[in-house]
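# this one's structure only:
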């Protein structure tokens, strides 16, 4: 655990996650801001949203002076700790987007998300980033009659929109215990997230961007960012804080920091991977309501995570919340339930962190030409690829180009604020209990959960 009052070192950050522990990079912090400065674009947050935005802006105008302000180190938050899925997932389903924005807008958003998976892979290859990118698709197991019905319905809905290319796999093609089949989505790749985000930081820095780490942003207003190290004057400002926006007074109720936790194993023998049927490049999940997610890493580890950690009063964020033993035990039990042949699970890493959830579970990109302030976020854990789309879109908006990206339905969307406490605390944790109860209800009844049906409109499904 990192002591918030102590100076940071490479060793402090190595313990953040499996990814930070195995990244090929010096994690010692860069110099903080020390005095006032100026920039053409000031970016608050050096995670993937901020770094992709800087990367794309440099392509459009190499002469821009870009300054990124980061409280910790680049890739400290969800960008460096996530499940490593470069997926086409968006927090709102295509059907929900169609209902809100119209069918054509929803299809444009879906095509953009699918295309982004390949765009991330293209950049990784072009820049020579060694991040273990492999596009093997994702397998979502159906492990009950109800999940199997939902799987068939999902494939049928996707066919109706005509954009996704989902496949329905029978039981003979999957190895998860009790699986009746699975949905296979080819639009997903595996990646080592810390390798990606740390490499992007070095790339934009080599091209002239300045990254000031160990710098806490206090507030921002048109033309100015106030930090603990000085003021930054900038014509354009990008707010890219994701879940950590809840720690800043100006954006405290814009997102809810929901914790997701993970475990990682030592490298597993190839015989184990053959037994459980997960190939290199594949990610996997199942049809339960309380989300789980896993991948086979480039070095044959199992990285597996899920929701289940509670929300903390006042949108509090603290390093102690990154590790909850009861959740880790649940993740280990879930893996053994999915793949009993693994036997004793050789867990070497346990970690977690907050992701950003907007009130309507709808990610957004915004830019106000009058104030020069832009923002993007609210990815609800689907941000590894969505940040790339956000960066390209923000670069178009900030350079005032009208493109197909700037016409996507998430541009200009503004989610309502979360309720004040204690309503926020009660509602968020009630939602967690409801999803857990929905899974239990389906196991007991063998039918679709009434609880899940009631919750669906609240989470974009």
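Noted; the coordinates are in hand. A quick note: this is a predicted structure, and the numbers were derived from the prediction, not measured.

# can we go C-alpha only for contacts and neighbour counts from here?
Fine.

# Could you give me the buried positions within stretch 144-164?
Buried residues in stretch 144-164, defined by neighbour count with 16 or more other CA atoms under 10 Å: 144-148, 150-152, 155, 158, 164.

# this is the comparison structure:
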């Protein structure tokens, strides 16, 4: 088969890229090959945050370019949240998009120090209170009645979504635009002008790798991105009396300032979806269906949720799942096109991909079509992250880092002071 653009992976990155290319050039021949079904990976399994978060800091982005470019990237991420909402409305995709923002609870003196430093850093970049606000304890509890709350930060730049509804709706939209979507068609190898599948070779002027956490399964890509598992639980629907006690009246997404990340949202049907890191990295960048579930991590997530919101002690967890996300060695997502080979890529979102993939899709559109837009001048374009260390160093380092961050949270709860452990290992685990 011959096409103009062949895309590997029908998650958010691949589908957004196909969508914007088909909108821009209706006659373009586009094929998307997916090993499973559209949204099978992180795109359909995440915690439903469509946020302006980017895995690399503004300081890191500045080091790739300059201050003005870093700020342009920040503005582009904020705009991407609105762009996702715009497309959902235009395409009549009911993904339960509600822009309630994000509250990050401060639950101890050490967390308070980090929150103040984060707000001070934001102010140094010109971010005003309408982007990031420091709340006192009373205002924080009014928004989310967590335990041991000392305050919170709040940003409006996040929408809660139903990720699988979004990705399946996007798949339907691209097919209506004439994109050929081949599900259950694994790609065995990617090369200049071609990709190989069990059914034959697809030839294309441009090949786009949009495989994120599954990149490690491609030949020669084992050390490109580390697949890290993030696991999620969901409660039964909660009644109005319980929600009156909890808060989240605008469907704010929520987290706190612990080191080992947790994330949550109130769903449109009044459940709490709550996830976090803590599952081990598997030797050799291993990816298995069995890794999607870890009962010990599920138990810890429920314990963490009840510790955060004690009123949920008698609430039943009805669903639990997991999946892998892609982590580059320098924690900086990237997008690019090698014009010599015609191979393009995007990924390395470290779990911040729901909106970042949208920005990637629009950027790949402009790169593939040769457009000189503001998007193709952002600092993550054509960035090349270093490769991860070979095994067993990769296994030792990543898992030691994850354990150390969990230990840092325990240390801070006991001492009330910022953890020294966290300062040493945070460059490794983001």
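On my side now, so go ahead. Just so it is clear, the model here is predicted, and its values are computed rather than measured.

# How close are the two chains, by TM-score?
Here the TM-score for the pair of chains, by TM-score structural alignment, normalised by the length of structure 2, is 0.97; 424 aligned residues with a CA RMSD of 1.1 Å.

# Out of the buried residues of stretch 144-164 of structure 1, which sit inside helices?
145-148, 150-152, 155, 158 (DSSP state H).

# for residue 147 of structure 2, what are its contacts?
Contacts for residue 147 of structure 2 (CA atoms under 8 Å, 6 or more residues apart in numbering) come out as 107, 307-310.

# so which of those is the most crowded?
Counting neighbours by other CA atoms under 10 Å, the top entry in the contacts of residue 147 of structure 2 is residue 107, with 21 neighbours.

# what residue of structure 1 takes the place of it?
Using TM-score structural alignment as the criterion, residue 107 of structure 2 maps onto residue 143 of structure 1.

# Contact partners for the closest residue to its match other than its chain neighbours?
Once flanking residues are discounted, residue 143 of structure 1 sits nearest to residue 179: 4.1 Å by CA to CA, 6 or more residues apart in numbering. Residues in contact with residue 179 of structure 1, defined by CA under 8 Å, 6+ apart, are 141-144, 171.

# Report the contact partners of residue 237 of structure 2.
Per CA under 8 Å, 6+ apart, neighbours of residue 237 of structure 2: 269-272.

# Kindly reformat the residues you listed as a markdown table containing secondary structure.
Formatted as a markdown table, these follow (DSSP: H, G, I helix; E, B strand; the rest coil):
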| residue | secondary structure |
| --- | --- |
| 269 | coil |
| 270 | coil |
| 271 | coil |
| 272 | strand |
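
# Derive a PyMOL selection command for the buried subset of these.
The PyMOL selection below is limited to those of those classed as buried (16+ other CA under 10 Å):
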select buried, resi 270+271+272
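
# Could you identify the most distant pair in the contacts of residue 237 of structure 2?
269 and 272 (9.1 Å; CA to CA).

# Now check structure 2 for the residue matching the residue nearest to residue 143 of structure 1.
Structural correspondence for residue 179 of structure 1 with respect to structure 2 (TM-score structural alignment): residue 149.

# Could you do residue 245 of structure 1 as well?
Aligned against structure 2 by TM-score structural alignment, residue 245 of structure 1 finds its counterpart in residue 215.

# list the contacts for residue 209 of structure 2?
7-9, 14, 190, 343-346.

# swap the cut-off to 7 Å and go again
7-8, 344-346 (CA atoms under 7 Å, 6 or more residues apart in numbering).

# Distance-wise, check it relative to residue 383 of structure 2.
Plainly put, residue 209 of structure 2 is 15 Å away from residue 383 of structure 2 if you go by CA to CA, to the nearest Å.

# do the same with residue 422 of structure 2
Distance, residue 422 of structure 2 to residue 383 of structure 2, using CA to CA: 27 Å.

# now swap in residue 396 of structure 2 and tell me
Remark: distance between residue 396 of structure 2 and residue 383 of structure 2 (CA to CA) = 27 Å.

# Ok, residue 285 of structure 2 next?
Residue 285 of structure 2 is 22 Å from residue 383 of structure 2, by CA to CA.

# Looking at those two, which is more packed in?
residue 285 (21 against 14).

# Next up, the contacts around the aligned partner of the more buried one in structure 1.
Residue pairing (TM-score structural alignment): residue 285 of structure 2 is matched to residue 315 of structure 1. Counting by CA under 7 Å, 6+ apart, residue 315 of structure 1 touches 246, 256-257.

# and in structure 2, which of those residues remain?
Using both residues aligned by TM-score structural alignment, their matches' CA atoms under 7 Å, structure 2 keeps these contacts from the contacts of residue 315 of structure 1: 246, 256-257.

# Tell me the residues of structure 2 aligned with stretch 404-411 of structure 1.
Taking TM-score structural alignment, stretch 404-411 of structure 1 hits residues 374-381 over in structure 2.

# Contacts for the matching stretch next, please.
With CA under 7 Å, 6+ apart, stretch 374-381 of structure 2 has contacts from 61, 64-65, 69-70, 73, 333-336, 363, 366-367.

# how close does the longest helix along structure 1 sit to structure 2?
Assignment by DSSP H gives helix 103-127 as the longest helix of structure 1. Taken over the aligned residues, the distance from helix 103-127 of structure 1 to structure 2 averages 1.0 Å (mean CA distance after the TM-score superposition for structure 1).

# Give me the packing partners of that helix, helices and strands only.
If contacts are counted by 3 or more CA pairs under 7 Å, 6 or more residues apart in numbering; DSSP states H and E, helix 103-127 of structure 1 sits against helix 94-101, helix 383-398.

# List the buried residues for it?
For helix 103-127 of structure 1, by 16+ other CA under 10 Å, it's 103, 105-110, 112-121, 124.

# centre of the chain versus that helix, how much separation?
15 Å (CA atoms, centre = their mean, to the nearest Å).
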